[in-house]
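1. only geometry, no sequence info:
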């Protein structure tokens, strides 16, 4: 007997179903046989009716078999064979029960129906018909043997040895027809139930797959996702959120969102605050300020119960920096157009003034007072010419002419200039550059950048202190730092703007020009605090600029 359904469908009985089957069998036996014994005893037949002893024996045998089955079930592997033996036992039990209770006159001839119903839970429709056929054979054989007087009679059994042929035929016909009709009905219902179970299982597998896909999407989506509960505490934090903020889920789980991200306006005293689109600055795990674009919406379960607030966000820091560079480029373009229009209008008269005053100074009748005043005019004209030169260098920067450059040699040249400059008389300049550090860049422009940064550092330290210039070939970076007062945080975003200066008499174009040259090389200029305690300007040219 094979547990197989239509179209090759096979099933393996579950231990849970078999356990319920064994319990149901005990309950049915207890109800019917126990009830029969109870009513027999109540009717005063306990005095020695021999059939009661056999019923007691069947009940004891059934309980012992059930106990053995329950104890052996957890250790068995072949549950199909176990199920087949249980059905075979039930057929044998029903045969014995009908035999000891009168054969053709037994009130328990319907018990085979329970076996057929039980078989429909585990077997295919073919096997159900096989069980029904076995029931018909057992019952028919019992009646036939009884009809022909060949049935052994145990002592005290109330078996009638004289039954008519019509009585035997009608009993067999009715019971066999009942067994087969029950089998057909149970087979149809069982097949329908199994198809429904298959469909439900397939649907459940689809839901499991959908849930797994949702988890994968949640972990791999590029936007950060965070769920906040009704107490304002973070309950979910996906991988993108960890990458953007630098915080792991273990670090933020169950923490108050207002404490961790105070500028993220998604929760307040009045509860959740939904947002269609907003921006806020946060401080990541490394202490860096990042600009986030975020949206917040309520989430509900299928029963429309509020689960929390879903906050989705993206890192806009690079976008904001790009926008700032574009704005700076726009300003630079506007200044460049203005410079092109005004350069000759300013320089030509300025050269005429300076040349004329110098000719006047060469006259013999010029007094010392007038000569001193004319000297002031010449010096201011030269200063104005230098300012115009700086202005034009910023407004109309030259395109870098990239060439192979030895950074160690370039820094040596800058250091040589420092030694001859009185502003570096009390300044110690330290250079850290490995041998053979070769970069692809514009030699003259980068030397100008280093020189301007050195002058800026010396002036910030009041021309007394220590400056360190270091080169990192691995990252393509050059750092210039000092032990001066540093750059205040609130000014770090403005020091690269043209005409912004904090020095008396400064033009505000030095750092702006440096910034423009670095950007023209495709790099970045970042200001922060250095290891010496003062300002640190980092030129990040990238590994693409490193040749070795």
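-> Yep, that arrived. Bear in mind the structure is a predicted one, so any value in this text is a computation, not a measurement. Residues are numbered from 1 along each chain as shown.
2. C-alpha only now, for contacts and for neighbours.
-> Noted.
3. helices or strands up against the lengthiest helix in the chain?
-> For the chain, the longest helix by residue count, based on DSSP state H, is helix 165-220. Packed against helix 165-220 by the contact rule (3 or more C-alpha pairs under 8 Å, 6 or more residues apart in numbering; DSSP states H and E) you find helix 111-122, helix 125-147, helix 239-245.
4. how does it look with 10 Å?
-> Applying 3 or more C-alpha pairs under 10 Å, 6 or more residues apart in numbering; DSSP states H and E, one finds that helix 165-220 contacts helix 111-122, helix 125-147, strand 224-228, helix 239-245.
5. Using TSV, lay out those together with mean neighbour count and distance to residue 276.
-> TSV is the format used below for the helices and strands packed on helix 165-220 (neighbours: other C-alpha atoms under 10 Å; distance: least, C-alpha to C-alpha, whole Å):
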stretch	mean neighbour count	distance to residue 276
helix 111-122	23	56
helix 125-147	21	60
strand 224-228	23	15
helix 239-245	19	19
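6. Residue 20 looks like it's in a helix, true?
-> Yes. Counting by DSSP: H, G, I helix; E, B strand; the rest coil, residue 20 is part of a helix.
7. Quick check: the gap between it and residue 27.
-> Distance of residue 20 to residue 27, computed by C-alpha to C-alpha, to the nearest Å: 10 Å.
8. Next: residue 477.
-> With C-alpha to C-alpha as the criterion, residue 477 and residue 27 are 84 Å apart.
9. ok, structure two:
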């Protein structure tokens, strides 16, 4: 602290009065400096401290510094822990502080011992770091989101790659051009998927410009990408109304739900898709998801399968959130998992308006 004071004092205007040190302390607008006696009671409370905490000096002089701590546990440990650590050398700590009006803020506290032949108390520099902490937490959330979507991206590309490999093998065997057409369509879909997921990862963007989507076509395409991995699996669909959605993200949602059913319900699973009053459902006839796990399955990286990546249903949650929809997991008619997607903008198959 002495170096900081010396550095600021060089900028202090030269004058004939002896009020320089007082003006120095009161002029440090970003820091509040005050002092304590050896017992931790406040003995000076200058202007910056009054401005930061909202207490007048008449309210604070003689009171324990512990009253400034919002957390009762931290308050109780001030005398025996924080002050003890700063008795022989400067000590820095981060704590939630409380203002006179009851509001709270994060502060970095630097405590330094004061010696005049013998120990005479403490000097405290309190710096409001709430803004910096909020920015740090925002950056951490952003980085976590980027990592999450990178993992999801890798996961969601697996099915298209497997489809390409299968079609390429068939083309080599048969020479049929139709397989190359499927490969071309799949690679185009992968490119759009990458762009969409990166957009969500970087900006957390909602679907701003949804299209009118034929649900039947999206479901068939999604089953083509996943269901053929298990030829004995069955897809049952009930006619669904058109919806407003992002086509590629909606397709990925169905792919991930289908893939989840195949992974957890076996090769002969039956997957059903049908309408709800405000959306649609996807259910299977597998073992289902217990009540305890239903709150966890959408978490990033969570999987009940040893071989599962834990990103499929996390991706489902992200896509649903991007559309502003809701999702609930219940038990299907056959005892399997049933995902109910609600709050969907359903068109009731009204004719598309002419442009």
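-> Great, that's in hand. Just so you know, these numbers come straight off a predicted model, no measurement behind them.
10. Just give the TM-score of the two.
-> With the length set by TM-score structural alignment, normalised by the length of structure 2, the two chains reach a TM-score of 0.42; 170 aligned residues with a C-alpha RMSD of 3.5 Å.
11. picking up where we left off before, could you check the angle the longest helix of structure 1 makes with helix 111-122?
-> 20 degrees (axes from the mean of the first three to the mean of the last three C-alpha atoms, to 10 degrees).
12. just checking, what packs against the longest strand belonging to structure 2?
-> Longest strand of structure 2, by residue count under DSSP state E: strand 104-116. Applying 3+ C-alpha pairs under 10 Å, 6+ apart, one finds that strand 104-116 of structure 2 contacts strand 32-36, helix 47-53, helix 83-85, strand 91-98, strand 118-128, helix 130-174.
13. Pick the most deeply packed of those.
-> Comparing these by mean neighbour count (mean count of other C-alpha atoms under 10 Å), strand 32-36 ranks first with a mean of 23.
14. returning to that earlier point: redo the helices and strands packed on strand 104-116 of structure 2 as CSV? Include distance to residue 282 of structure 2.
-> Shown next, in CSV, are these (distance: least, C-alpha to C-alpha, whole Å):
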stretch, distance to residue 282 of structure 2
strand 32-36, 59
helix 47-53, 55
helix 83-85, 60
strand 91-98, 47
strand 118-128, 51
helix 130-174, 19
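15. These: which one's closest to residue 326 of structure 2?
-> helix 130-174 (19.8 Å; C-alpha to C-alpha).
16. now for that closest one, which elements pack on it?
-> strand 104-116, helix 177-203, helix 215-226, helix 247-265, helix 312-323.
17. Tell me what angle the longest one forms with helix 130-174.
-> Taking the same axes, to 10 degrees, one finds helix 177-203 of structure 2 and helix 130-174 inclined to each other by 180 degrees.
18. sorry, back to before: nearest to residue 337 of structure 2 among the helices and strands packed on helix 130-174 of structure 2 would be which one?
-> Nearest to residue 337 of structure 2, of all these, is helix 247-265, at 8.1 Å by C-alpha to C-alpha.
19. Please identify which of residue 477 and residue 27 of structure 1 sits among more neighbours.
-> residue 477 (20 against 12; other C-alpha atoms under 10 Å).
20. Surely that one touches residue 518?
-> No. Checked against C-alpha atoms under 10 Å, the pair residue 477 of structure 1 and residue 518 is beyond contact range at 11.4 Å.
21. and for these two, which residues touch both?
-> Shared contacts of residue 477 of structure 1 and residue 518 (C-alpha atoms under 10 Å, 6 or more residues apart in numbering): 524, 525, 539, 540, 541.
22. From residue 199 of structure 1, how far off is the first one?
-> This points to residue 524 of structure 1. For residue 524 of structure 1, the distance to residue 199 of structure 1 equals 61 Å [C-alpha to C-alpha].
23. Give me the more crowded residue out of those two.
-> Just comparing residue 524 of structure 1 and residue 199: by other C-alpha under 10 Å the higher neighbour count belongs to residue 524, 18 against 12.
24. circling back: by how many degrees do the longest helix of structure 1 and strand 224-228 diverge?
-> Going by the same axes, to 10 degrees, helix 165-220 of structure 1 is angled at 110 degrees with respect to strand 224-228.
25. in a strand, that's where residue 294 of structure 1 is, yeah?
-> Yes. The assignment for residue 294 of structure 1 by three-state DSSP puts it in a strand.
26. Neighbours of it, how many?
-> Residues near residue 294 of structure 1, counting by other C-alpha under 10 Å: 23.
27. can you check the one 3 residues further on too?
-> Other residues near residue 297 of structure 1 number 16, with proximity taken as other C-alpha under 10 Å.
28. Checking it next. Helix, strand or coil?
-> strand.
29. Test my guess that it contacts residue 309.
-> Yes. Under the criterion of C-alpha under 10 Å, residue 297 of structure 1 is in contact with residue 309, at a separation of 5.7 Å.
30. on that earlier part again, do you know which of the helices and strands packed on helix 165-220 of structure 1 lies nearest residue 84 of structure 1?
-> Distance to residue 84 of structure 1, taken as C-alpha to C-alpha, is lowest for helix 111-122 among those, at 8.9 Å.
31. list the helices and strands the closest one packs on?
-> Counting by 3+ C-alpha pairs under 10 Å, 6+ apart, helix 111-122 of structure 1 packs on helix 15-42, helix 79-100, helix 125-147, helix 165-220.
32. tell me the angle of it relative to helix 15-42?
-> Going by the same axes, to 10 degrees, helix 111-122 of structure 1 makes 170 degrees with helix 15-42.
33. Let's have the helices and strands packed on helix 130-174 of structure 2 in JSON lines, adding distance to residue 21 of structure 2.
-> What follows is those, written out as JSON lines (distance: least, C-alpha to C-alpha, whole Å):
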{"stretch": "strand 104-116", "distance to residue 21 of structure 2": "16"}
{"stretch": "helix 177-203", "distance to residue 21 of structure 2": "49"}
{"stretch": "helix 215-226", "distance to residue 21 of structure 2": "74"}
{"stretch": "helix 247-265", "distance to residue 21 of structure 2": "64"}
{"stretch": "helix 312-323", "distance to residue 21 of structure 2": "57"}
